[in-house]
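*Asks:* this one's sequence-less:
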């Protein structure tokens, strides 16, 4: 017998893994309660102690009693013969109570719960036929659950024709309840229309195919790389570089750009898009529609522009690209990143039903006109990356290979960086220049402690606003208090907690033995900096500093 079962992924794929763990009763009930009460809907328990549970809900403008049996779904009992099956079993007498609820004007449900990678999916069966004795087994399909993870809502019909099961995220519970009669009887191929997304159905509307041709090769010319990652140490001006290049790319055009910042919880549904509940204009009613992510928004603008005789550039800027799990975020879009010599995706992918309908809505025509998609040559994807940051995720070689990497050196573009300030008091007072001090600290980190270059500080580690000088002729920093505060809160903090964390006692050795200062506390190092300035870095540091000015 197989020791592994199929599991659902957030991007709609499935994979084999160890058998799932059954959720605790309170976990199951919490998920169900959150689903029924989503968006402020009324939900009051009648029986929470034992199965079947009962509660009062308000749906379709009336109070209803909902009776339900809930259990974590598990891989079916036939992993070798029907490997994608998921199921739950309930006693026959409990099934009959649910049937009674459905035939008496209330709602009776068998609810399965599937949870993986922080996402909960509810699988719902609406029983209408009683059974005498024994246990009742209800089946679902793991691919349907994966589709629900990716898109929000999915259906599955038993091969025997004996009913339809629905799977959905918690926020789709009200959508399911409002349309339960339809969803329980048949697969709804265009179910988005039910909630007013205004997606037309084939056979009811004549499409104008003359206006919906996608042009991936627009002929747009540019010296900039289409897929581009700028990387380097913190403060080297990665974001600034892309902003300046963005201005050059857009100069004299009607192009657009959008910026997004990745983070550890960022997912495919954020990046490309997914179905979400939204409120109807001017009402409290909820409808569900495909909400595009930044990739899809820029993609649509690029396709629209490609239809004109004068195509324009459209740019997606991604900050901190490796703070998210990029393979999962990009999903099938990953395949589109291979570009030919003209800048068009070498390979196409099949668009999901949701994406096809969204493209048809935005660009016109039939959803089937958008079955296969590529990235056009007028769409650019640029990103920044710092591999030394805490909390970043590694990129695999296959993903890296599809990008043009550009490295910004530790002292690149530092010629215009000026700014002098007096630090320390009494015998420790010294007028220093920020850029020279930065280089001296980097020198000490690299030479004495072998800290890698990507952990050092670039010339823009402190912003231009903080090192603004009085005038062209006078290099004195305008606001010394702000500079000192920023030096303590940004530079010393970064060194103490990150770049030199293992060597902080040695790096800040100058604090020891002066008054009651020590390297044991960050606050003590900051207090010492107020008193002794750059001498917190110990004996010999002034020589390193002077050397940088030669």
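*Replies:* Noted; the coordinates are in hand. Remember, predicted model here, so these are calculated numbers, not experimental data.
*Asks:* Please make it C-alpha for all contacts and neighbour counts, starting now.
*Replies:* Fine.
*Asks:* what about residue 279, how many residues close to it?
*Replies:* If you count neighbours by other CA atoms under 10 Å, residue 279 ends up with 11.
*Asks:* gap between the residue lying closest to it once chain neighbours are set aside and residue 268?
*Replies:* Using CA to CA, 6 or more residues apart in numbering and skipping residues adjacent in sequence, the residue nearest residue 279 is residue 286, 4.5 Å away. Using CA to CA, to the nearest Å, one gets 24 Å for the distance from residue 286 to residue 268.
*Asks:* Kindly report the same for residue 364.
*Replies:* Taking CA to CA, one finds residue 364 at 25 Å from residue 268.
*Asks:* More neighbours: which of those two?
*Replies:* For residue 364 and residue 268, the more surrounded residue by other CA under 10 Å is residue 268, and the numbers stand at 23 against 18.
*Asks:* quick one: that one and residue 331 touch, right?
*Replies:* Yes - under the criterion of CA atoms under 8 Å, residue 268 lies in contact with residue 331, with a separation of 6.5 Å.
*Asks:* Distance check, the nearest residue to residue 445 once chain neighbours are set aside against residue 548.
*Replies:* Spatial nearest neighbour of residue 445, chain neighbours left out: residue 451 (5.5 Å); criterion: CA to CA, 6+ apart. Distance of residue 451 to residue 548, computed by CA to CA: 18 Å.
*Asks:* A further structure is provided below for comparison with the first:
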């Protein structure tokens, strides 16, 4: 009898999956090392033909904050332990220790490290990496086996990361490829077993567990402003190269979508249920797993959903203390969420609170139609960051304006936006957060055509001027519907009012930038 893991993290009877060849192992390694903004150069050391199961790669990998040279030993699919233990898998080291002694003795906390890995590969996308502590196999015999429980592999499929202990009490780490960055940066303590020397080999001192210093400064920030001011771009610059979970709020968003919930999945011919983490659960797990790194949860279009209802009981977590940690904690919304998080972190988590290394960043435009109002109690728990209209940051490009006499005047996009905004402010008292931001159109929009983009016109006609003021911007004697505007633009005919065209005829405004 053999036991295997499914991609859903269930342990079932079955035969071992097919072994990935050397090329496939290299592809998986490269995919894992280039996740989360890492870069990697990988070099393969071709072994003699009889030893192709013991493949070594050297990888030079860089993160935003560190560089590593990794000596990586990769085994194919883990086979049964052959010791009448159907729940146990193994890899087998079949080289003399002297061949790789220098690598196995590398410091786990240095920039030059050794990784001892086994791949459990169901298909191209469903892979779990098992990692042993190479230092625990110093001076090994030839051959020597290293073991892992199939339940830990199943846990990694289901939750992303899991650990098990072998017969000598040593931790084996199991994780999906995208968690390799986490393993490398924390391997100095992930293999450490608390307590007396259960994890040490004869003659080896019991290592001391390393607890990373918790990063502080986390906060909640809302970026708001007119459409096209670059709110998302501002957020992108903040999270560049850092761990980030991103979501977009929408009118049907619910608390269970945001946090996570039990969802049905098909397992062979039956329906089962498992916890599917939402963006909040994923961001919280990442932050708790790596307390010494900045982690971000980005919420685009915060006010397109009833934000307070989507947060639910988590609303209380938004109050932070002086170092950025949540002042309060709350019960887990569901026991399934608690079980998932505790298993993912390999420790019991009793209450939910915001760690000091988790930033919540949100974007919104309060002037958009069809948005939900955000009440004061919710909004005051966020720092408000207004993103102003900066015409100097506008993309390059020009638009053709048809004047009253039928002539064409070409104006730069930033001049068009400023002239239009000044006119809307002076004639209609339009609020600043409803004006045209410099990135309302993109450089691609401007390169595609010199006609006034339809998305600018529909925003003016329907969003800003639906109820009054169309005559201040458009020539309503010639256009009564947006369809007529679109047709006249395509035919290079006038669409704007005399008052607006008078401002364009003066060329670039003196105050334009």
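*Replies:* Yes, it's here. These numbers come from a predicted model, not from an experiment.
*Asks:* In terms of helices and strands, where is the closest residue to residue 226 of the first structure other than its chain neighbours?
*Replies:* If you skip the residues right next to it in sequence, residue 226 of the first structure has residue 380 as its closest partner in space, 4.6 Å away by CA to CA, 6+ apart. For residue 380 of the first structure, the enclosing helix or strand under DSSP states H and E is strand 379-385.
*Asks:* picking that back up, please say which of residue 451 and residue 548 of the first structure ends up with more neighbours.
*Replies:* Set side by side, residue 451 of the first structure and residue 548 show unequal neighbour counts under other CA under 10 Å, the larger going to residue 451 at 17 against 14.
*Asks:* Which residue in the second structure aligns with the more buried one?
*Replies:* Matched across to the second structure, residue 451 of the first structure falls on residue 430, judged by TM-score structural alignment.
*Asks:* Surely that match forms part of a helix?
*Replies:* No - assessed by DSSP: H, G, I helix; E, B strand; the rest coil, residue 430 of the second structure does not belong to a helix; its assignment is coil.
*Asks:* where's it relative to residue 468 of the second structure, distance?
*Replies:* If you go by CA to CA, the gap between residue 430 of the second structure and residue 468 of the second structure works out to 11 Å.
*Asks:* before we move on, what about residue 24 of the second structure?
*Replies:* Here the criterion is CA to CA. By it, residue 24 of the second structure lies 63 Å from residue 468 of the second structure.
*Asks:* More neighbours: those two, which one.
*Replies:* The neighbour comparison of residue 24 of the second structure against residue 468 (other CA under 10 Å) goes to residue 24, with 14 against 10.
*Asks:* Now do the same for residue 102 of the second structure: helix, strand or coil?
*Replies:* Following three-state DSSP, we place residue 102 of the second structure in the helix state.
*Asks:* What's it aligned with over in the first structure?
*Replies:* Taking TM-score structural alignment for the superposition, residue 102 of the second structure sits opposite a gap in the first structure.
*Asks:* What is the neighbour count of residue 102 of the second structure?
*Replies:* Residue 102 of the second structure has 11 neighbours, counted by other CA under 10 Å.
*Asks:* so how far is residue 286 of the first structure from whatever residue of the first structure lines up with residue 313 of the second structure?
*Replies:* With TM-score structural alignment as the criterion, the equivalent of residue 313 of the second structure in the first structure is residue 332. Noted for residue 332 of the first structure: a distance of 30 Å to residue 286 of the first structure, by CA to CA.
*Asks:* what do you get for residue 417 of the first structure?
*Replies:* Between residue 417 of the first structure and residue 286 of the first structure the computed distance is 54 Å (CA to CA).
*Asks:* Do a quick rundown of the strands in the stretch 301-450 of the first structure.
*Replies:* According to DSSP state E, counting those that start in this stretch, the stretch 301-450 of the first structure carries its strands in the segments 314-319, 349-350, 372-373, 379-385, 404-408, 420-423, 430-433.
*Asks:* Mind checking these for the one nearest to residue 465 of the first structure?
*Replies:* strand 420-423 (13.7 Å; CA to CA).
*Asks:* Quick one: list the elements packing against that closest one.
*Replies:* Packing partners of strand 420-423 of the first structure (3 or more CA pairs under 8 Å, 6 or more residues apart in numbering; DSSP states H and E): strand 430-433.
*Asks:* So for the strand it packs on, what gets flagged as buried?
*Replies:* In terms of neighbour count (16 or more other CA atoms under 10 Å), strand 430-433 of the first structure has its buried residues at 430, 432-433.
*Asks:* Correct me if wrong: residue 420 of the first structure contacts residue 436.
*Replies:* No - if you go by CA under 8 Å, residue 420 of the first structure and residue 436 don't touch, sitting 9.6 Å apart.
*Asks:* circling back: wait, what's in contact with whichever residue in the second structure pairs up with the residue nearest to residue 226 of the first structure?
*Replies:* Residue correspondence, TM-score structural alignment: residue 380 of the first structure in this structure matches residue 359 in the second structure. Taking CA atoms under 8 Å, 6 or more residues apart in numbering, we find residue 359 of the second structure in contact with 218-220, 294-297.
*Asks:* Mind putting the residues you listed into a markdown table with neighbour count and distance to residue 235 of the second structure?
*Replies:* A markdown table is the format used below for the contacts of residue 359 of the second structure (neighbours: other CA atoms under 10 Å; distance: CA to CA, whole Å):
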| residue | neighbour count | distance to residue 235 of the second structure |
| --- | --- | --- |
| 218 | 23 | 14 |
| 219 | 26 | 13 |
| 220 | 20 | 12 |
| 294 | 21 | 14 |
| 295 | 27 | 13 |
| 296 | 26 | 10 |
| 297 | 24 | 11 |
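*Asks:* Tell me which of these you also see in the first structure.
*Replies:* For the contacts of residue 359 of the second structure, the contacts that persist in the first structure are 218-220, 294-297, with contact defined as both residues aligned by TM-score structural alignment, their matches' CA atoms under 8 Å.
*Asks:* just these now: which is nearest residue 481 of the second structure?
*Replies:* residue 297 (42.3 Å).
*Asks:* what's the matching residue for the closest one over in the first structure?
*Replies:* Checking TM-score structural alignment: residue 297 of the second structure goes with residue 316.
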